[in-house]
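*Asks:* Structure for this input, please:
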Amino acid sequence: MMLRKDGTALVERLDGHDFDYEEGWRLSGTGTWLLVDVEGGQVVRLALTARTRVESRAAATAPDASADEPPSTYSWSFYVDRDRDQHEWELFFLYGDPDGGNTYVMTRGTG
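*Replies:* Below is the predicted model of the structure:
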């Protein structure tokens, strides 16, 4: 995922959040992002507006014939927090059962 200063975004192989994670698809494409203040902190809202590719996670279960087609547009809400060890900003969302507290943390790439 690349968040550009102009509010546009490039999404590469990003899994679904919450229960959508269980579907096993990964989406790529272009979209937009916005940093918003919410109760308890800040959230990055990412919207995939043009899907260019769909992939499956290797560990995902085989697709069910009755499963829905992966979405052509999608949105994520990334929570903004500080890494406890290095005190750097990090973005994450919850996946699987929201009560489970599983986090999908984005890491900063070089370049």
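
*Asks:* Only C-alpha atoms from now on, for both contacts and neighbour counts.
*Replies:* Noted.

*Asks:* wait, doesn't residue 107 sit right on residue 90?
*Replies:* Yes - when contacts are counted by Cα atoms under 8 Å, residue 107 is listed as touching residue 90 (7.2 Å).

*Asks:* and for comparison, fold this next one:
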Amino acid sequence: MKITRGNALRGLRGYGAVAALLITLTGCLAGPAQYYGGTGVHDATAAEAAGVWESVEGTAMTLRPDGTATVTRLDGRDFDFDEGWRLSGKGAWSLFDTPDGQRLRLELTARAGVDRRADATMPPPDGGDPPTTYSWRFYVDRDERRSLVLFFFVGDPDAGSTYVMTRRPTATTAP
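*Replies:* Got it, this is the predicted structure:
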């Protein structure tokens, strides 16, 4: 085959299409949440994390200084979020450090209730019951005021959607 300018350009376009396809497929396999390392926060203390944390639709968790916790209507993480169940009960929590930043581990050890989100997109698998125990791993971050924020990823990892918990303001006394 004689190489002409037209043949060379068609060949380059063909390679470009293959490269674009590979980039697209790689992006689908490795979404933002799959390789998220962490926030880089290393200065949070257990005393700072203890308190009442809230999110949408009545979700709350109380982290006590003694390491015990109460969970109210907390959604599942990752793909469990799509099943739509929300767990309530008692458990334990701890703050730990990784090279990429701190995380907060929350373990539900005694389920006391189950709710279902109205917007749940998937029915429970095989009509199964939500878990009786469950573990969450929250990333620890700071907002613009340097206050702690806790979050985990929900749904499809390619979407990078986060479930954010914010600390309930504590009452302050005037001097």
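
*Asks:* returning to that earlier point: which one of residue 107 and residue 90 of structure 1 is surrounded by more residues?
*Replies:* Here residue 107 of structure 1 and residue 90 are compared on neighbour count by other Cα atoms under 10 Å; more neighbours surround residue 90, at 16 against 11.

*Asks:* roughly how far apart are the aligned partner of that one in structure 2 and residue 165 of structure 2?
*Replies:* When structure 2 is aligned by TM-score structural alignment, residue 90 of structure 1 is paired with residue 149. Going from residue 149 of structure 2 to residue 165 of structure 2 by Cα to Cα, to the nearest Å gives 6 Å.

*Asks:* Same question for residue 155 of structure 2.
*Replies:* Applying Cα to Cα, the value for residue 155 of structure 2 to residue 165 of structure 2 is 16 Å.

*Asks:* contacts for the top helix by length along structure 2?
*Replies:* Determined from DSSP state H, the single longest helix within structure 2 is helix 5-29. Helix 5-29 of structure 2 has contacts (Cα atoms under 8 Å, 6 or more residues apart in numbering) with residue 158.

*Asks:* Read off where that helix ends up in structure 1.
*Replies:* Counting by TM-score structural alignment, helix 5-29 of structure 2 sits on no residues of structure 1.

*Asks:* Report the contact partners of the nearest residue in space to residue 139 of structure 2 that is not next to it in sequence.
*Replies:* In space, residue 139 of structure 2 comes closest to residue 103 once its chain neighbours are excluded; the distance is 4.7 Å by Cα to Cα, 6 or more residues apart in numbering. Applying Cα under 8 Å, 6+ apart to residue 103 of structure 2 gives the contacts 95-97, 137-140.

*Asks:* Can you spell out the matching residue range in structure 2 for the longest strand seen in structure 1?
*Replies:* Using DSSP state E, we find that the single longest strand of structure 1 is strand 41-56. Aligned by TM-score structural alignment, strand 41-56 of structure 1 falls on residues 101-116 of structure 2.

*Asks:* tally of neighbours for the nearest residue to residue 116 of structure 2 once chain neighbours are set aside?
*Replies:* Take residue 116 of structure 2 and drop its neighbours on the chain: the residue closest to it by Cα to Cα, 6+ apart is residue 85, 4.5 Å away. Applying other Cα under 10 Å, we find 22 residues neighbouring residue 85 of structure 2.

*Asks:* so who does the equivalent of residue 85 of structure 2 over in structure 1 touch?
*Replies:* Aligned by TM-score structural alignment, residue 85 of structure 2 pairs with residue 25 of structure 1. Listed by Cα under 8 Å, 6+ apart, the contact partners of residue 25 of structure 1 are 15-16, 54-57, 70.

*Asks:* same check, this time on residue 50 of structure 1
*Replies:* Residues near residue 50 of structure 1 by Cα under 8 Å, 6+ apart: 29-31, 72-73.

*Asks:* what helix or strand is residue 79 of structure 1 on?
*Replies:* Here residue 79 of structure 1, judged by DSSP states H and E, is contained in strand 74-82.

*Asks:* Identify all contacting residues around that strand.
*Replies:* With Cα under 8 Å, 6+ apart, strand 74-82 of structure 1 has contacts from 16-17, 41-49, 88-93.
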